[in-house]
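Engineer: What follows is a predicted structure for the sequence shown.
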Amino acid sequence: MRKLAEAVAKYIGMALGIHEEELDLLAKSFGEGSCQVRMTYYPACPEPERAVGMTPHADATGITLLTECGNVAGLQVLRKDNCWVTVPPVPGSIVVNLGQIIEVYSNGTYRAPDHRVVVNKEKERVSIATFCNPSPSLPVGPSPQLLAATGLPPIFQTLSNSEEFMQRFYSRKLLDAVPFIDSLKL
């Protein structure tokens, strides 16, 4: 999973027009960064309309790699028109979800999507999520090459590293009216 996160980070950088040293630094950072794995079991629920599998949220991490075990749908993504769309499970696949660290790095080009999990009335569901972060030595802020190439101003502040980013994320109040990502905007 770490090698996959490294490759995804490299392709994201390439798509943003990042090259040479910064691209290598980004990819290497995900190769050296932390990964946490969470396995989640969602039992069948006789009244799924009255239960929530996982509340709506956007991942604060860099890249999330999701493996769904079985063929039971549950992951939903919020579209721009505020409608929830079910992501159909594809056997043997890995769902790549970009987190808020990538949103900041891309200066908002790539958004960390809001998503949730719903339960199934008749079938249980198991998923394995791997949350990948860049190395703590990498500053978390808009890509300098991206800003130079586009001439756009940064829309997010730069934090000293991913540990500071995650510490600020976890130290916020859960009932804050301002979404975490918006608290980083300049």
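Structural biologist: Great, that's in hand.

Engineer: CA atoms for contacts and neighbours, from now on please.
Structural biologist: Will do.

Engineer: got the contact list for the most centrally placed residue in the chain?
Structural biologist: Nearest to the mean C-alpha position of the chain, by C-alpha atoms, centre = their mean, lies residue 99 at 2.1 Å. Residue 99 sits next to 58-64, 111-113 when contact means C-alpha atoms under 8 Å, 6 or more residues apart in numbering.

Engineer: give me that answer again for 10 Å
Structural biologist: Each residue near residue 99 by C-alpha atoms under 10 Å, 6 or more residues apart in numbering is listed here: 58-64, 110-114, 131-133.

Engineer: Report the two of those separated the most.
Structural biologist: 114 and 133 (18.3 Å; C-alpha to C-alpha).

Engineer: tell me the contacts of residue 163?
Structural biologist: Per C-alpha under 10 Å, 6+ apart, neighbours of residue 163: 133-140, 169.

Engineer: Structure two is appended below for comparative analysis:
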Amino acid sequence: MAPTPISNVKVGHIDDVQELRKKKSSKIPERFIRDKTERPKLNNSINLTQFDNIPIIDFSKLFKGSKDECCSEVHKLMTSCEEWGFFQVINHGIDLELLERIEKVAMEFFMMPIEEKQKYPMIPGTVQGYGQAFVFSEEQKLDWCNMFALGLEPHYQRNLKLWPTKPYDFSETLEIYSKEVRKLCKNLLKYIAISLGLNENIFEEMFGVAVQAVRMNYYPPCPRPDLVLGLSPHSDGSALTILQQGKGNTFGLQILKNNKWIQVQPIPGALVINIGDTIEVLTNGRYKSVEHRAVTHKEKDRLSIVTFYAPSYDIELGPIQELVNDKNPCKYRRYNHGEYSKHYVTNKLEGKKTLEFAKFKTDFAY
């Protein structure tokens, strides 16, 4: 059964991390302090520059390379999806100047007075607007992060009252940016399909008018990064997630691999891609969504711009038949994607718990 919708608890002035930062206090409010078992062990986190590298896919070799280059890159893509669930894409075809422009307007928005930003409040029960998402009780711990999220596609998902008039070029820049990212998502899904030995258009044909949303995350410096999390551990409910890490090369994103939190090193101009729960279900677990989180820095701030790309809400999903066999029996039931999306946004971020919705169980613990 689907969960009963829960309204987001209103987060006000006192919980806005940028406003807390302005006070320049070394004391962290209790509501942000994590239980000892959840706190990031920053000194023990693996640094990928010393050990291993998250896979890097050269999109130009997929799209314009020779047959051998394309085959090699498709194989690398398959390995990335099977073993990591994350990869970075270089030469992705999106103008680097456009990436700079979207970062610029996002930062300008977050730097506005709080009274201006609160003209676009996050609507209870949704993840659109300015504030903190996935907060459902007064006792729930908060992330050291300010968020601004908007629905993009299809157009009926948009709440134009939440589209800011300042900065003046915010909406125009986001419109151009979102179209370019949408093209990239469609192309990446073609090559993911090829890597699985499927018809290259299977995902586009299956998804209908794909849902697309953007969330901008701003992480101010934190006086005690060892006590807080920038973003709680979770997997994404999307098919694909496209992450643009802002300039500054500040570490923040961590992924859970072999039960260890691994830093993802920003590469200038690259985009970080991760597999969402939807692709895990469709591939019957062959490509898995991966738990990830964000940590904070004592002296540096960090911006990230995240695009979520998923099937239409009226689509019924389940494992693709070609990927179910005796060696890999069906792991997930068929379900309506809109119901799953509702389940996802009405539950707090808690690892991969939301994926339980898709498994063969008669009820769920909420």
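Structural biologist: Yep, that arrived. Please read all numbers here as calculations on a predicted model, not as lab measurements.

Engineer: Next step: the contacts of residue 163 of structure 1 restricted to helices.
Structural biologist: residue 169 (DSSP state H).

Engineer: buried subset of the contacts of residue 163 of structure 1?
Structural biologist: Among these, those buried by neighbour count (16 or more other C-alpha atoms under 10 Å) are 133-136, 138-140, 169.

Engineer: out of the contacts of residue 99 of structure 1, which one sits closest to residue 178 of structure 1?
Structural biologist: residue 58 (13.3 Å).

Engineer: mind listing what the aligned residue in structure 2 for the closest one touches?
Structural biologist: Under the alignment defined by TM-score structural alignment, residue 58 of structure 1 is paired with residue 235 of structure 2. When contacts are counted by C-alpha under 10 Å, 6+ apart, residue 235 of structure 2 touches 255, 274-277, 288-293, 349-355.

Engineer: Which residue ranges of structure 1 form helices?
Structural biologist: So, for structure 1 - with DSSP H - the helices run 2-15, 20-32, 100-105, 144-150, 162-171, 180-183.

Engineer: for these, which one sits closest to residue 72 of structure 1?
Structural biologist: helix 2-15 (24.0 Å).

Engineer: Spatially nearest residue to the residue lying farthest from the centre of structure 1 (excluding sequence neighbours)?
Structural biologist: Here structure 1 reaches farthest from its C-alpha mean at residue 46, the gap being 30.6 Å by C-alpha atoms, centre = their mean. In space, and not counting its chain neighbours, residue 46 of structure 1 is closest to residue 121: 5.0 Å by C-alpha to C-alpha, 6 or more residues apart in numbering.

Engineer: Translate that neighbour into the numbering of structure 2.
Structural biologist: Going residue by residue (TM-score structural alignment), residue 121 of structure 1 aligns to residue 298.

Engineer: what residue of structure 2 matches up with residue 101 of structure 1?
Structural biologist: In structure 2, residue 101 of structure 1 lands on residue 278 (TM-score structural alignment).

Engineer: and that match, what does it touch?
Structural biologist: Residue 278 of structure 2 is in contact with 236-240, 284-285, 287-289, 309-311, 317-319, 337, 340, 355, 358, counting by C-alpha under 10 Å, 6+ apart.

Engineer: out of the residues you listed, which are inside strands?
Structural biologist: The strands, defined by DSSP state E, take in 240, 309-310, 317 from the contacts of residue 278 of structure 2.

Engineer: Dump these into JSON lines; add distance to residue 326 of structure 2 as well.
Structural biologist: Formatted as JSON lines, those follow (distance: C-alpha to C-alpha, whole Å):
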{"residue": "240", "distance to residue 326 of structure 2": "28"}
{"residue": "309", "distance to residue 326 of structure 2": "31"}
{"residue": "310", "distance to residue 326 of structure 2": "29"}
{"residue": "317", "distance to residue 326 of structure 2": "21"}
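
Engineer: Specify which member of those is nearest to residue 58 of structure 2.
Structural biologist: The closest of these, once distances to residue 58 of structure 2 are taken by C-alpha to C-alpha, is residue 240, at 17.3 Å.

Engineer: wait, doesn't the closest one sit right on residue 310?
Structural biologist: Yes - assessed by C-alpha atoms under 10 Å, residue 240 of structure 2 is found in contact with residue 310 at 6.8 Å.

Engineer: okay, and the common contacts of the two?
Structural biologist: Contacts common to residue 240 of structure 2 and residue 310, judged by C-alpha under 10 Å, 6+ apart, are 185, 212, 276-279.

Engineer: Quick check, residue 62 of structure 1 in contact with residue 112.
Structural biologist: Yes - proximity of residue 62 of structure 1 to residue 112 meets the contact threshold set by C-alpha under 10 Å, at 9.1 Å.

Engineer: Next, show the common contact partners of the two.
Structural biologist: 97-104.

Engineer: Tell me which stretches of structure 2 form strands.
Structural biologist: 56-58, 86-90, 129-131, 146-153, 211-219, 231-234, 240-245, 253-257, 260-263, 271-275, 292-294, 302-310, 316-317, 335-336.

Engineer: now the fourth one: which residue numbers in structure 1?
Structural biologist: Counting by TM-score structural alignment, strand 146-153 of structure 2 falls onto no part of structure 1.

Engineer: ditto for the third one
Structural biologist: Under TM-score structural alignment, strand 129-131 of structure 2 corresponds to no residues of structure 1.

Engineer: what does the second one give?
Structural biologist: Applying TM-score structural alignment, one finds that strand 86-90 of structure 2 aligns to no residue range of structure 1.

Engineer: Report the inter-axis angle for that strand versus strand 271-275.
Structural biologist: If you take axes from the mean of the first three to the mean of the last three C-alpha atoms, to 10 degrees, strand 86-90 of structure 2 sits at 150 degrees to strand 271-275.

Engineer: got a list of contacts for strand 86-90 of structure 2?
Structural biologist: So strand 86-90 of structure 2 is contacted by 53-60, 76-77, 79-81, 188, 241-243, 255, 264-276, 288-290, 292 (C-alpha under 10 Å, 6+ apart).

Engineer: buried subset of those residues?
Structural biologist: 54-60, 76-77, 79-81, 188, 241-243, 255, 264-267, 269-276, 288-290, 292.
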